[in-house]
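# coordinates for the following, if possible.
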Amino acid sequence: AAARVYWTLKVLGLKELSVLNGGVKAWTGAKLPLNKEGVLAPTSNYEPQLDMSLIATTQEVAQRVKSGDAVLIDARPEAFFKGETRAPMAKVPGTLPGAVNLRHDKWFAPGSSVFVSENQARQIAASSPIDPAKQTVSFCNTGHWAATNWFAMSEVLGQKNVKLYPTSMTEWSRDPNLPMDNVPSRVAQLVIDAKLWADKTFK
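Below is the predicted model:
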């Protein structure tokens, strides 16, 4: 989620941005102090300067799918990519046509929320479907997992041609005119729907 907030602020034109590596868990693990009192933020007169170059719209993604001139990176766990499950907000299981799977948690040290070093990130990129020479679109269900892939490629590795598709499969899957890969049979979709309903009802 921190990477998604970072991306949003960058879209709004802010320049001096950072992410606390490891989050609050790492902070408290280092025995650093926490403020438990409410803080009133000062009023700002900042006027946002939108940077639309960071955003991939559904229309643009559809054009990229048709032309095949971009790397479409699915940040979701493999079960989502393969169409074995879907997010409750999505209409149909599956992924974008021609997409490749690069899970968002590949960028974290095993079993932690700490981001890997730059050298380790470059090793991950070298063994992944990332192609710095091509326009890249990072997506997931709602743009949150995808923001981690975007952050790794854009802010850590310095790749300039990376965009985030913020509405991702939640919006894409709701348009029956848009193509998808890894869409299961209707029977399989009904099974997935039943499981999601049961998980929500009996949780």
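# only C-alpha atoms for contact and neighbour calcs from this point on.
Will do.
# now do the residue of the chain most remote from its centre against Ser44, distance only.
No residue in the chain sits farther from the centre than Glu37, which is 32.0 Å out by C-alpha atoms, centre = their mean. Shown here: Glu37 relative to Ser44, a distance of 21 Å by C-alpha to C-alpha, to the nearest Å.
# next one: the residue farthest from the centre of the chain from Gly23, what distance?
Distance from Glu37 to Gly23, by C-alpha to C-alpha: 19 Å.
# next up, identify which helix or strand the spatially most central residue of the chain is on.
Centroid check for the chain by C-alpha atoms, centre = their mean gives Ala146 as the closest residue, at 0.9 Å. Assigned by DSSP states H and E, Ala146 falls within helix 144-150.
# so how far is that helix off the chain centroid?
3 Å (C-alpha atoms, centre = their mean, to the nearest Å).
# list the buried ones in that helix?
His144, Trp145, Ala146, Ala147, Thr148, Asn149, Trp150 (16 or more other C-alpha atoms under 10 Å).
# another sequence for comparison is provided below:
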Amino acid sequence: MSGSLFVSTEWLAAHLGEPDLVIIDGTFLLPSEGRNAYEEYRASHIPGAVFFDIDEIADHSTNLPHMLPTPEAFAKAVGALGISDTSRIVVYDTSNFQGGARVWWTLRLYGAKDVKLLAGGFARWKAEGRPLEQGQVRRPPQTFTAHFDEAGVASLDDVRAIMRDGSRQIVDARPAARFRGEAEEPRPGVRSGHIPGSFNLPSRDLVKDGEIKPPQEIAAAFGQAGVDISKPVLTTCGSGVTAAILLLGLATLGQDDVRLYDGSWSEWGARSDTPIEKS
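Next up is the predicted model:
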């Protein structure tokens, strides 16, 4: 599994059931989609997969959605799922990395040493007629020793400083109409627009059929958005989920000087003391 961000369905099928291999269903669905990710997991998942609930493994002391929990809370939650920081981990989802990339990023942020994504995701696994199972998987509890990478995540104050000093390019993964302020935000009380000076690259432009596009297409997409991929980047989105897809795309290009704004537009757009642009 070393040397790549992804594993193939063939690889995963050949290693199913190995005790140190943890498979994670990281599917995340927006309320507007009218679906329930956990119920879909229970109805059908890759054998042995546990479900990583982004909304549950989160900081519940804030009203912002699925903010990162403390390292201690994260370690307890994933340890209860049967995941250790030394496990070999493969993450998949059913929605073009909408949740999978966030789970991949989060695990790495807290110190998991070997985390990959499944190329083609659940859709490919199913299309190839590979085995499925139902119900909830319970693995033996494990000890996850968290080593939180503070440099990988940005706070509101960090973003204010970056906006002022230009030390990073801010890249927003939301659809263009929301970025430009032409479409209403899905969360009540959140203004429309974007962080001043930021660039827009909708996350869906980097993904096709459950895979990140080839590196040359990723590089071209960032270039067309006005982003210099050789310089430091801050990714943002609606609530810190699809921003991880931009981060994943940059990782495929070898760019690791990237931070993710966890509060994203759910925080910035809901405040009265943060500037916004529309265009």
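# still on that earlier bit, next, the buried residues of the following helix or strand past the helix holding Ala146 of structure 1.
Per DSSP H and E, helix 144-150 of structure 1 leads on to strand 162-164 as the next helix or strand towards the C-terminus. By neighbour count with 16+ other C-alpha under 10 Å, strand 162-164 of structure 1 contains the buried residues Val162, Lys163, Leu164.
# what does stretch 223-242 of structure 2 give?
227, 229, 232-242.
# out of those, which two sit at the greatest distance?
The most widely separated members of those are Ile229 and Ser239, with 22.9 Å between them, by C-alpha to C-alpha.
# where along structure 1 do the helices fall?
With DSSP state H applied, structure 1 shows helices at 2-11, 23-29, 58-67, 78-81, 118-126, 144-150, 168-172, 186-201, listed in chain order.
# Asn101 of structure 1 is nearest to which of those helices?
Across these, closest to Asn101 of structure 1 is helix 78-81 (C-alpha to C-alpha), at 6.7 Å.
# which residues touch that closest one?
Residues outside helix 78-81 of structure 1 that contact it (C-alpha atoms under 8 Å, 6 or more residues apart in numbering) are Asp74, Thr85, Arg86, Ala87, Pro93, Gly94, Thr95, Asn101, Arg103, Asn182.
# identify whichever of the helices of structure 1 lies nearest to Val156 of structure 1.
The nearest among the helices of structure 1, by C-alpha to C-alpha, is helix 118-126 at 6.5 Å.
# average offset of that closest one relative to structure 2?
Helix 118-126 of structure 1: mean distance to aligned residues in structure 2 after superposition is 3.3 Å, counting by mean C-alpha distance after the TM-score superposition for structure 1.
# now that helix: buried residues?
Ala121, Arg122, Ile124, Ala125.
# what is the neighbour count of the alignment partner in structure 2 of Tyr46 of structure 1?
Aligned counterpart of Tyr46 of structure 1 in structure 2: Phe144 (TM-score structural alignment). Phe144 of structure 2 has 24 neighbouring residues, counting by other C-alpha atoms under 10 Å.
# same thing with Gly263 of structure 2?
24.
# counterpart of it over in structure 1?
Looks like Gly263 of structure 2 aligns to Thr167 there (TM-score structural alignment).
# ok, the closest residue to its match other than its chain neighbours to Thr148 of structure 1 distance?
Leaving aside its chain neighbours, Thr167 of structure 1 sits nearest to Thr142 (5.1 Å; criterion: C-alpha to C-alpha, 6 or more residues apart in numbering). In this view, Thr142 of structure 1 and Thr148 of structure 1 are 12 Å apart by C-alpha to C-alpha.
# equivalent analysis for Ser112 of structure 1, please.
14 Å.
# ok, Gln49 of structure 1 next?
From Gln49 of structure 1 across to Thr148 of structure 1, the span is 23 Å (C-alpha to C-alpha).
# ok, back up a step: these two touch, right, the residue nearest to the centre of structure 1 and Leu72?
No - counting by C-alpha atoms under 8 Å, Ala146 of structure 1 does not reach Leu72; the two are 10.8 Å apart.
# what touches both of these two?
Shared contacts of Ala146 of structure 1 and Leu72, counting by C-alpha under 8 Å, 6+ apart, come down to Ser138, Phe139.
# burial check on the closest residue to Met89 of structure 1 other than its chain neighbours, number of neighbours?
Of all residues not flanking Met89 of structure 1 in the chain, Thr170 sits nearest, at 5.6 Å (C-alpha to C-alpha, 6+ apart). As a burial measure, Thr170 of structure 1 scores 21 neighbours (other C-alpha under 10 Å).
# tell me the contacts of Thr170 of structure 1?
Ala87, Met89, Ala90, Lys91, Asn141, Thr142.
# returning to what we had before: okay if I get the buried residues of strand 162-164 of structure 1 as TSV plus distance to Ile55 of structure 1?
Putting those into TSV (distance: C-alpha to C-alpha, whole Å) gives the following:
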residue	distance to Ile55 of structure 1
Val162	9
Lys163	5
Leu164	5
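# where along structure 2 do the strands fall?
Using DSSP state E, the strands of structure 2 run over 6-7, 21-25, 50-51, 88-92, 114-118, 153-154, 169-172, 199-200, 207-208, 211-212, 233-236, 258-261.
# onto which residues of structure 1 does the third one map?
Strand 50-51 of structure 2 lines up with nothing in structure 1 when matched by TM-score structural alignment.
# quick one: map Pro232 of structure 2 onto structure 1.
Per TM-score structural alignment, Pro232 of structure 2 is aligned with Gln135.
# repeat that for Pro275 of structure 2.
With TM-score structural alignment as the criterion, Pro275 of structure 2 matches Pro179.
# neighbours of its match, how many?
Neighbours around Pro179 of structure 1, by other C-alpha under 10 Å: 16.
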